[in-house]
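1. need a 3D model of the following:
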Amino acid sequence: MNSAIEYVRGDATRPQGDGPKVICHVVNDAGGWGRGFVVALSRRWPQPEAAYRRWYKERGSGSGFALGQMQLVPAEPGVWVANMVGQHGIRTRGSDHVPVRYEAIDQALNHLGDAALRLGASVHMPRIGTGLAGGRWERIEPLIQDRLVSRGLTVTVYEL
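-> Below is the predicted model:
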């Protein structure tokens, strides 16, 4: 059983290792997709963005779109992308608003853990929640440890 997060230099859209893989990242609850890690995801696969936009459009109609929820999207055989709703709104230029919601990321990571265990998949990610969401890694890393690593999942964090 892996007991630590593995940190590597590389691109999270090109996950390393064998077997099924889930790439996770944090999305907002405002329907915005177009800055940050999502740009790299969209360059590689159109499905995660299309699924997120549909999910957002259907919000309020029983789609489950809400803070703390996770959407698992097949990207290619053996690779899924987890769109995790962990930020409330978006940060605008000159604003003090920090959109990260740690409780929502924690809840979404729990859903991700269930899905990754069901798939027998390893989990891959950039430093989620720390870019445009404005979160602090020292608050997010323990959530990953508790919700994923402690359950026996292999987790790799990619740093460009």
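2. only C-alpha atoms for contact and neighbour calcs from this point on.
-> Fine.
3. name the residue closest to the centre of this protein, please.
-> The geometric centre of the chain, computed from its C-alpha atoms, lies nearest to residue 25 (CA atoms, centre = their mean), at 2.1 Å.
4. and what about it, helix, strand or coil?
-> Here residue 25 is recorded as strand under DSSP: H, G, I helix; E, B strand; the rest coil.
5. so what's the spatially most distant residue from the centre of the chain up against?
-> Going by CA atoms, centre = their mean, the residue of the chain most distant from its centre is residue 94, 25.7 Å out. If a contact means CA atoms under 8 Å, 6 or more residues apart in numbering, then residue 94 has no contacts.
6. and it, that's in a strand?
-> No - secondary structure of residue 94 (three-state DSSP): coil, not part of a strand.
7. quick one: it and residue 33, what's the gap?
-> Going from residue 94 to residue 33 by CA to CA, to the nearest Å gives 20 Å.
8. one step back: so who does the residue nearest to the centre of the chain touch?
-> 37, 81, 82, 83, 84, 125, 126, 128, 129.
9. got a quick PyMOL command for the buried subset of these?
-> Selection of the buried residues among those in PyMOL, burial being defined by 16 or more other CA atoms under 10 Å:
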select buried, resi 37+81+82+83+84+125+126+128+129
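10. so which residues of this protein form helices?
-> For the chain, applying DSSP state H gives helices covering 37-44, 47-57, 102-119, 137-147.
11. and the first one, what's buried?
-> Of all the residues in helix 37-44, those buried under the rule 16+ other CA under 10 Å are 37, 38, 41, 42.
12. can you give me the neighbour number for the nearest residue to the third one once chain neighbours are set aside?
-> Read that as residue 41. Closest residue to residue 41 apart from its sequence neighbours, by CA to CA, 6 or more residues apart in numbering: residue 13 at 6.3 Å. As a burial measure, residue 13 scores 22 neighbours (other CA atoms under 10 Å).
13. and this one, so I can compare the two:
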Amino acid sequence: MKTIIYLKGDATNPQVNGNKIITHICNDIGGWGKGFVMAISKKWKKPENEYREWFKSKENFHLGEIQIIKVEENIWICNMIGQHKTITNSKGMAPIRYEAVEKCLEKLSNEAVKLNASVHMPRIGCGLAGGKWEEIEPIIEKTLLENNVEVYVYDFE
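-> Here you go, the predicted structure:
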């Protein structure tokens, strides 16, 4: 089985050849404006615009769904709805929803196989969503890596 390849650098600038999908976690309330999405929006306008349209349309816009947007000849962005709202609730539950992240990554792995693409990401779900990498990593292993998809995780310096 493949293993996650950890790199220092910017996940919006993948350093490998071939088709690439850059993935990240979005919330289920249509909010876009903090964290990694800012780096995406600085580089490409389409992912944010498509996400906002998707939210407005309400079509399949819920936890566990993904949206894939082609931004360059061999680069796609995957918006994954894996976060409920944007703040930790009164019971101390962070916005991250691991079961939704797993559904998203299962769908993403099918797309990556179809496109023969590697997948690139920051440590998804571990910033504003409040998740823990030790919970996310095994989900990546049982979805993307099980399907033989190459995964690169970037730690921004």
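14. these two touch, right, the residue nearest to residue 41 of the first structure and residue 24?
-> No - using CA atoms under 8 Å, residue 13 of the first structure is not in contact with residue 24, being 9.7 Å away.
15. before we move on, back to that, of the contacts of residue 25 of the first structure, closest to residue 149 of the first structure?
-> Checking the contacts of residue 25 of the first structure against residue 149 of the first structure by CA to CA gives residue 125 as the nearest, at 13.3 Å.
16. distance of the closest one from residue 12 of the first structure?
-> For residue 125 of the first structure relative to residue 12 of the first structure (CA to CA), the value is 5 Å.
17. still on that earlier bit, identify the farthest-apart pair in the contacts of residue 25 of the first structure.
-> Across the contacts of residue 25 of the first structure, the longest distance by CA to CA is 15.5 Å; it joins 81 and 129.
18. how far off centre is stretch 63-72 of the second structure?
-> Stretch 63-72 of the second structure sits 9 Å away from the centroid of its parent chain (CA atoms, centre = their mean, to the nearest Å).
19. and for stretch 87-103 of the first structure?
-> 16 Å.
20. need the distance between the two termini of that stretch.
-> Note: stretch 87-103 of the first structure ends 10 Å apart using CA to CA.
21. equivalent analysis for stretch 116-124 of the second structure, please.
-> First-to-last residue span, stretch 116-124 of the second structure, CA to CA: 21 Å.
22. cool, stretch 110-126 of the first structure as well?
-> Taking CA to CA, stretch 110-126 of the first structure runs 17 Å from one end to the other.
23. next one: stretch 17-35 of the second structure
-> 26 Å.
24. which position in the first structure pairs with residue 65 of the second structure?
-> The alignment partner of residue 65 of the second structure in the first structure, by TM-score structural alignment, is residue 69.
25. repeat that for residue 131 of the second structure.
-> Taking TM-score structural alignment, the alignment pairs residue 131 of the second structure with residue 135 from the first structure.
26. what's the neighbour count on its match?
-> Residue 135 of the first structure, neighbours per other CA under 10 Å, totals 19.
27. residues contacting it?
-> Contacts here follow CA under 8 Å, 6+ apart; on that basis residue 135 of the first structure touches 98, 100, 102, 129.
28. which position in the second structure pairs with the second one?
-> By that I understand residue 100 of the first structure. In the second structure, residue 100 of the first structure lines up with residue 96, judged by TM-score structural alignment.
29. which residue packs closest to residue 154 of the first structure, ignoring adjacent ones?
-> Here the residue nearest residue 154 of the first structure, using CA to CA, 6+ apart, is residue 122, at 5.0 Å.
30. and that neighbour, what's its match in the second structure?
-> Aligned by TM-score structural alignment, residue 122 of the first structure pairs with residue 118 of the second structure.
31. how close does its match get to residue 109 of the second structure?
-> Residue 118 of the second structure is 10 Å from residue 109 of the second structure, by CA to CA.
32. for these two, list the residues in contact with both.
-> Joint contacts of residue 118 of the second structure and residue 109 (CA under 8 Å, 6+ apart) are residue 149.
33. quick check, residue 79 of the second structure in contact with residue 67.
-> Yes - using CA under 8 Å, residue 79 of the second structure is in contact with residue 67, at 5.1 Å.
34. common neighbours of those two, please.
-> With CA under 8 Å, 6+ apart as the test, residue 79 of the second structure and residue 67 both reach residue 51.
35. if we can go back for a sec, dump the buried residues of helix 37-44 of the first structure to CSV, plus distance to residue 50 of the first structure.
-> Formatted as CSV, the buried residues of helix 37-44 of the first structure follow (distance: CA to CA, whole Å):
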residue, distance to residue 50 of the first structure
37, 15
38, 12
41, 11
42, 9
